[in-house]
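K.L.:
sequence plus the predicted model coming up.
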Amino acid sequence: MRRLLVVMVTDFKSQMTMHGTCIFLGLGTNFDREANLVAALQILDSNLQDLHCSNVYESLAIGDGGEPFLNLVVYARTSMELQELNAWLKLVETACGRQIKDPRNQISIDIDLLLYGDLNGNFDGIELPRADVVNYAFVLRPLSEIAPDHVHPQSGFSYAELWCAMQRDTAIGKTSGACALFTSSERA
């Protein structure tokens, strides 16, 4: 029995290694919102493993205004190294019509790398975990939904605990029928 347990644990660990690094991504859009989320999710799903999505939330634009955003958090696994993943995510944004400067403040898709494994610190200009995780409800709420027991590496608190502590009077709300934007039946 003991040997069987050791074999099972060893096999599980090798499967974890084969599946790559655990990542969390924040997605947001305020232009052709449903279509751009679905397009980005289809590209992510075809290139990442074990993709899971939070519910979709609507929030007001920050800064110079613009239309309200739809936001969600994606969990996945990747075999890409950090810099490779970051560059690839920028290509996905471009493929989905992202323009660096849009005078109308229309963002077709914004994909932020929130967490990459257990990395904590600055890695060639990539700050991990991304500060948005604890600063914005439109990131923390869906992250706490998809990974409630996952612990923030700097605070030591779970995302569920951080969400409970955050003032919830921000302009964010779950959209109706949000889960239908991207379902497993749409996956290739």
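P.N.:
Noted; the coordinates are in hand. Numbering: from 1, shown residues only.

K.L.:
for the rest of this, base every contact and every neighbour count on C-alpha atoms.
P.N.:
OK.

K.L.:
in this protein, which spans are helices?
P.N.:
Along the chain, the stretches classed as helices by DSSP state H are 2-19, 33-47, 82-95, 132-135, 137-146, 159-165.

K.L.:
any idea how far Arg168 lies from Glu161?
P.N.:
Note on Arg168: its distance to Glu161, by C-alpha to C-alpha, to the nearest Å, is 13 Å.

K.L.:
got another one to weigh against that:
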Amino acid sequence: MAEIYISIGSNVDRERHFKNGLAALIKHFPDYSHSNVYESEPVGFSGRNFFNSVFAAKTIISVEQVCLILKQIEQDNGRTRSDKKFSPRTLDLDLLMYDDMICEEPAQLPRDEITKNAFVLLPLSEVAAEVEHPVAGQKIKAIWQNYHNPSQKLWKVEL
């Protein structure tokens, strides 16, 4: 059984798309836990604030199949593949980690933004505090405790 961690983000009709995305993830991965939801300013572009969280689950589904499921859920929520990297999103689902796998295909694992973005690292630390980052060699909670980027602000929200 693999442990997977998926970041959820939305800043276009964000409450509806966020809830739809979470419901779809639960349908596919019923053995799950979920972090708090945070609001954060966009990074890399100007736009509306995002809702972000991290979804953790156990699954027997292959990493390739997980990636296909995430793309389908995004597409079902109006995401198009032609979207620029730093742009508004109806729904953004990124596989952050799949066990301790390190690879570039079918997804970059572990995802580079884990150590760079508070909106990924803080919620990940809530559901994977004791998990060791396979590249950094530190537990996620230690990476969060040592994280410092005052330009990235986020605050907890209730949905």
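P.N.:
Received, thanks. Treat the numbers as computed from the prediction; the structure is a model and nothing was measured.

K.L.:
would you reformat the helices of the first structure as a markdown table and include mean neighbour count?
P.N.:
What follows is the helices of the first structure, written out as a markdown table (neighbours: other C-alpha atoms under 10 Å):
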| stretch | mean neighbour count |
| --- | --- |
| helix 2-19 | 11 |
| helix 33-47 | 17 |
| helix 82-95 | 15 |
| helix 132-135 | 16 |
| helix 137-146 | 24 |
| helix 159-165 | 18 |
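
K.L.:
which of these sits closest to Leu27 of the first structure?
P.N.:
Leu27 of the first structure lies closest, by C-alpha to C-alpha, to one member of these: helix 33-47, at 7.7 Å.

K.L.:
in stretch 56-69 of the first structure, which residues are buried?
P.N.:
Val56, Tyr57, Glu58, Ser59, Leu60, Ala61, Glu67, Pro68, Phe69 (16 or more other C-alpha atoms under 10 Å).

K.L.:
setting aside sequence neighbours, what's the nearest residue to the first one?
P.N.:
Computed as C-alpha to C-alpha, 6 or more residues apart in numbering, the closest residue to Val56 of the first structure that is not its neighbour in sequence is Leu72, at 4.9 Å.

K.L.:
now do the same for the one you found: its match in the second structure.
P.N.:
The pairwise alignment with the second structure assigns Leu72 of the first structure to Ser53, based on TM-score structural alignment.

K.L.:
check Asn55 of the first structure too.
P.N.:
Using TM-score structural alignment, Asn55 of the first structure lines up with Asn36 in the second structure.

K.L.:
didn't that match look like it was pressed against Trp155?
P.N.:
No. Counting by C-alpha atoms under 8 Å, Asn36 of the second structure sits too far from Trp155 to count as a contact (9.9 Å).

K.L.:
coming back round to it: dump the helices of the first structure into CSV; add distance to Leu113 of the first structure as well.
P.N.:
Shown next, in CSV, are the helices of the first structure (distance: least, C-alpha to C-alpha, whole Å):
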stretch, distance to Leu113 of the first structure
helix 2-19, 18
helix 33-47, 13
helix 82-95, 7
helix 132-135, 10
helix 137-146, 11
helix 159-165, 16
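
K.L.:
nearest to Ile126 of the first structure, of those helices?
P.N.:
Ile126 of the first structure sits nearest to helix 82-95 of all these, at 8.4 Å, using C-alpha to C-alpha.

K.L.:
which stretch of the second structure lines up against that closest one?
P.N.:
The aligned range for helix 82-95 of the first structure is 63-76, by TM-score structural alignment.

K.L.:
and that stretch, how far from the first structure on average?
P.N.:
Its aligned residues in the first structure lie a mean 0.8 Å from stretch 63-76 of the second structure after superposition (mean C-alpha distance after the TM-score superposition for the first structure).

K.L.:
which non-adjacent residue is nearest the corresponding residue of the second structure for Ile109 of the first structure?
P.N.:
Matched to the second structure by TM-score structural alignment, Ile109 of the first structure sits across from Leu91. Excluding its sequence neighbours, the residue lying closest to Leu91 of the second structure (C-alpha to C-alpha, 6+ apart) is Ser10, at 4.7 Å.

K.L.:
and the aligned residue in the first structure for that neighbour, how many neighbours?
P.N.:
When the first structure is aligned by TM-score structural alignment, the residue opposite Ser10 of the second structure is Thr29. Look at Thr29 of the first structure: counted by other C-alpha atoms under 10 Å, it has 25 neighbours.

K.L.:
what sits against Thr29 of the first structure?
P.N.:
By C-alpha atoms under 8 Å, 6 or more residues apart in numbering, the contact set of Thr29 of the first structure is Asn36, Leu37, Phe69, Leu70, Asn71, Gln106, Ile107, Ser108, Ile109, Asp110.
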